[in-house]
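# Requesting a structural model of the entry that follows:
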Amino acid sequence: MSHTRAYLAAASLLALAACGPDPQPQPKPATPVAIAPPAPVALPAPVLAGGAIDTAQYQAPASDQRTPDVIRAQVLLDRAHFSPGVIDGRSGENVRQAIAAYETSVGLPSDGVLDQAVFDRLTAADGAPVTMSYAITAEDVAGPFVPDLPKDLVDQAKLKKLAYRGPQELLAEKFHMTEDLLAALNPGVDFGQAGASITVAAISPTVLPEVVASIEVDKTERSVKAFNAQGRLLAFYPASIGSDDRPAPSGLLKVVAVAPNPTYTYDPSRLTFGDKQKKVTIPPGPNSPVGSVWIDLSEDTFGIHGSDEPAQIGKHFSHGCIRLTNWDALQLSKSVKKGVPVKFTG
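Down below sits the predicted model:
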């Protein structure tokens, strides 16, 4: 049993070599735009999923304009298990790819444009509100938090847990949102106050409706797709996959194990990035370089895992592994078992 496998079998701990905390910028078909400072969004709670949409607002491949229609589309796609990544209210490449995958699954032309026909198909299958009111709980604000989370791996190794920086980050990730959008939907709210009522995305259940029988990692499209035993697409996730320096694997691998709350071991003798000379073990937590869960693959040191930077998924390279948002990685991990084939294409 390898060092990595021993950790997994013993206590859901993890020693890694391929993945790292500093992903490189990744070119996109559409150039990402800077996120504007939070501004209130005219989006009442709850917002109904149905109705006409303003198609002019989101047909561009990327936009810094945050609109209610894009929020509605992102939540509906999330609930349909065609993840747009983080819900931010802005159109972009992750949203386009999620729409294209959804279109293919329902037999529509796969152009990635959220036209009225696609929106009508989404709302016909799911007419529930896309936002909801949520009362902040005592658990949400209890912590412990790490407000000044260090970037240096040696300093991170000194911590007990790579926890959230504060309640706002916890709540944003809990509802698959950016902190920016959470603040815009709730201007003036103190997210550290238990009992406060806030507007959040009405997200999907964690578990997929069926067991995953196979996984496809598309290195060109930068996506992960999960299929059932009949070959039907169950879920689509945007991903950060490999780099020129540390490419992702090729061919057919398989799932070996799933490790929740993994630790991350930085071992410079096994890495092709970084300039540290000291081997350190980073504690688990949502802000770990490998996020909240690790799906171990049959090629040593490679896996599908979460991320401490959900807004960067699909916009940066990884150091060989397959990065998803924490919630997408968790959803996939709960529906896979040892032996599930993982095919790398592209």
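# Please count neighbours and contacts with C-alpha atoms only from this point.
Noted.
# all strands for the stretch 201-346 of the chain, in order.
All strands of the stretch 201-346 of the chain, identified by DSSP state E, counting those that start in this stretch, fall at 214-218, 223-227, 233-238, 240-241, 251-260, 264-266, 280-282, 293-297, 303-305, 322-323, 341-345.
# any residues touching the second one, and which ones?
So the one you mean is strand 223-227. Judged by Cα atoms under 8 Å, 6 or more residues apart in numbering, the contacts made with strand 223-227 from elsewhere in the structure are 212-218, 233-240, 332.
# for the residues you listed, which one is nearest Phe344?
Val217 (4.8 Å; Cα to Cα).
# Would you confirm that the closest one contacts Leu324?
No. Between Val217 and Leu324 there is no contact under Cα atoms under 8 Å: 11.5 Å.
# more neighbours, the two?
Set side by side, Val217 and Leu324 show unequal neighbour counts under other Cα atoms under 10 Å, the larger going to Leu324 at 31 against 27.
# my read: that one touches Ser240, true?
Yes. When contacts are counted by Cα under 8 Å, Leu324 is listed as touching Ser240 (6.8 Å).
# okay, and the common contacts of these two?
With contacts defined as Cα under 8 Å, 6+ apart, the residues adjacent to both Leu324 and Ser240 are Ile313.
# Mind putting the strands of the stretch 201-346 of the chain into TSV with distance to Ala42?
Compiled in TSV, the strands of the stretch 201-346 of the chain are given as follows (distance: least, Cα to Cα, whole Å):
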stretch	distance to Ala42
strand 214-218	37
strand 223-227	32
strand 233-238	28
strand 240-241	32
strand 251-260	38
strand 264-266	41
strand 280-282	41
strand 293-297	35
strand 303-305	35
strand 322-323	33
strand 341-345	42
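# Following up with a second sequence; could you model it the same way so I can compare the two?
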Amino acid sequence: MLGKVFMLSALVAGLSASGALASQTAGAAHGAGQAVASQSEDILLAQAGDVEVFYDGNGNRVIIDAYTGEIIAVQPPRRVRPMNRQAQRRALRLRELDREERYYLDDPEDMERLRRRKLGDYRILPPPVDEYDYPDAREPFVDEFPPPPRRRTLPELREQPPRVVERKPVERAPLNEPADPSASGETIVVDPAAPPPMNFTAREDVAGIQVLMDRTGASPGVIDGKFGSNVDKAFDAYREITGTNLRSTDSAGIKAALAATGGDPFTTYTITAADAAGPFVASVPEDYSAKAQLDNLSYTSVSEMLAEKFHMDEGYLKALNPEANFSRPGTIIRVANVGAPVTRKVQRIVADKGRKQVRAYDEAGKLVVAYPATIGSAETPSPTGTHKVSRVAFNPNYTYNPKVNFKQGNNNRILTIPPGPNGPVGSIWIALDKPTYGIHGTPDPSKIGKTESHGCVRLTNWDAQELAKLVSVGVTVEFVE
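Next up, the predicted model:
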């Protein structure tokens, strides 16, 4: 079966015997049904000048007159010189080796060979010679690759100094002074109510503010490095006591005020043998009948005692000294550098229920001290009106009477609770002329200003101790809403 491939013009057919005349021999062969022409035989020309070329099943090229349909010539296929078996095996082996070759990503030489191979796969090759063997005057393309990068030798690598990470101690310092906005002519609006970011450095800055407030008599309660309502009230009292308008964002002003009142907000303290000796109690029971069975409601640990000594929250004291052994004498710890207690006497006390604050004034009406306070509750409200101080007791015991005061648990009888800082009234009792009411300390200083009391005025133990030394019998205590 013949397959049609293409049609060519007789003028450009490129046949080997162009211009030959038609022979009777070819016509006789056509009459027999097939005419075969060798490479040297003449080929009949088509009458109309057009021929068609086909290939039969044996690969012979059959040339047919396009006008008459007669076979002009039959050319056998070109013989291809077969490759010897040794060359075939060599080529097959090379392909297998190329397929099995491995490249290691951590070996620079392997990676360079892989790169050259990839470039070789995509290089530009000279065009193949077509079937007509026309010569190509162009030179074959020869690609040139850049030389591989130079690898450093082992001695060169050893000459390089080893990389060493230098670890420097962290220096704690206050924030830098803010730039003066007037120098650039820009107006910067700062919200005074927005506190600084609450990271660890800022917490120490806040603790420094609390130390400053504590030194001047504007108590923030416990020094814990946290902003809150107690710090806000202390700022207002500080401005009234000092006559300045210091703000929490004024780092330069705070630094100057600290330097003027006692220096750095933190100092070191060495735990003594007396500190470690106590006495201490293992725990403080909640039930009043269990409290009454103890000899003393003292501190439960050295850290609790030192926290109150330096007006600090116990958890914050431990956070400042994470590796400290508080039970071992000689241990040096970092504590708040609080100042000496205020000594100016007071003549009038105001217990502000709305602000949860106690303010004390001298005879001239100037504010002397201010403390955050817990004043009564909805169930057991505090007194109203004006009362007077009737007596002051240091380290007092406490008489529990459920018929007069409140009922605690299932205790229905009168109990005498022993003295101590962890007693119901702490270490101070400033009695008022209204029976069962007074100003006193607390076993939970961190809750001052945040919880409720049983009708009395509750302060931290250190604030109550300071106030107890400033008052005398007859000082008025006014309760305001």
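# Mind checking the TM-score on these two?
The TM-score (TM-score structural alignment, normalised by the length of structure 1) is 0.80; 299 aligned residues with a Cα RMSD of 2.7 Å.
# about what we covered before: which one of the contacts of strand 223-227 of structure 1 has the most neighbours?
If you count neighbours using other Cα under 10 Å, the busiest of the contacts of strand 223-227 of structure 1 is Ala239, which has 33 neighbours.
# Tell me which residue of structure 2 lines up with that one.
Under the alignment (TM-score structural alignment), Ala239 of structure 1 pairs with Ala373 of structure 2.
# Could you measure from that match over to Ile448 of structure 2?
Distance, Ala373 of structure 2 to Ile448 of structure 2, using Cα to Cα, to the nearest Å: 6 Å.
# looking at structure 2, where would I find the counterpart of stretch 327-335 of structure 1?
Residues 462-470 of structure 2 are where stretch 327-335 of structure 1 lands, counting by TM-score structural alignment.
# what does that stretch rub up against?
The set of residues that contact stretch 462-470 of structure 2 without belonging to it, under Cα under 8 Å, 6+ apart, is 219, 221, 308-309, 311, 341-346, 371, 392, 394, 427-428, 430, 439-441.
# Now list whatever residues contact both of Ala373 and Ile448 of structure 2.
Counting by Cα under 8 Å, 6+ apart, the shared contacts of Ala373 of structure 2 and Ile448 are 458-460.
# can you redo these as JSON lines with distance to Phe406 of structure 2?
Below are these laid out as JSON lines (distance: Cα to Cα, whole Å):
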{"residue": "Arg458", "distance to Phe406 of structure 2": "16"}
{"residue": "Leu459", "distance to Phe406 of structure 2": "20"}
{"residue": "Thr460", "distance to Phe406 of structure 2": "22"}
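# which of these lies closest to Glu304 of structure 2?
Of all the shared contacts of Ala373 and Ile448 of structure 2, the one sitting nearest Glu304 of structure 2 is Thr460; the distance, using Cα to Cα, is 13.3 Å.
# contacting residues for that closest one?
Residues 221-222, 373, 441-442, 444-445, 448 are the ones in contact with Thr460 of structure 2 under the rule Cα under 8 Å, 6+ apart.
# re the thing from before, and the strands of the stretch 201-346 of structure 1: which comes nearest Leu122 of structure 1?
With respect to Leu122 of structure 1, and counting by Cα to Cα, the nearest of the strands of the stretch 201-346 of structure 1 is strand 233-238 at 14.8 Å.
# distance from that closest one to structure 2 after superposition?
Between strand 233-238 of structure 1 and its aligned partner residues in structure 2, the average distance after superposition works out to 0.4 Å, using mean Cα distance after the TM-score superposition for structure 1.
# What is the aligned counterpart of Asn94 of structure 1 in structure 2?
Counting by TM-score structural alignment, Asn94 of structure 1 corresponds to Asn230 in structure 2.
# Surely its match and Pro372 touch.
Yes. Between Asn230 of structure 2 and Pro372 there is a contact at 6.1 Å, judged by Cα under 8 Å.
# Check the contact lists of those two and give me the overlap.
With Cα under 8 Å, 6+ apart as the test, Asn230 of structure 2 and Pro372 both reach 220-221, 449.
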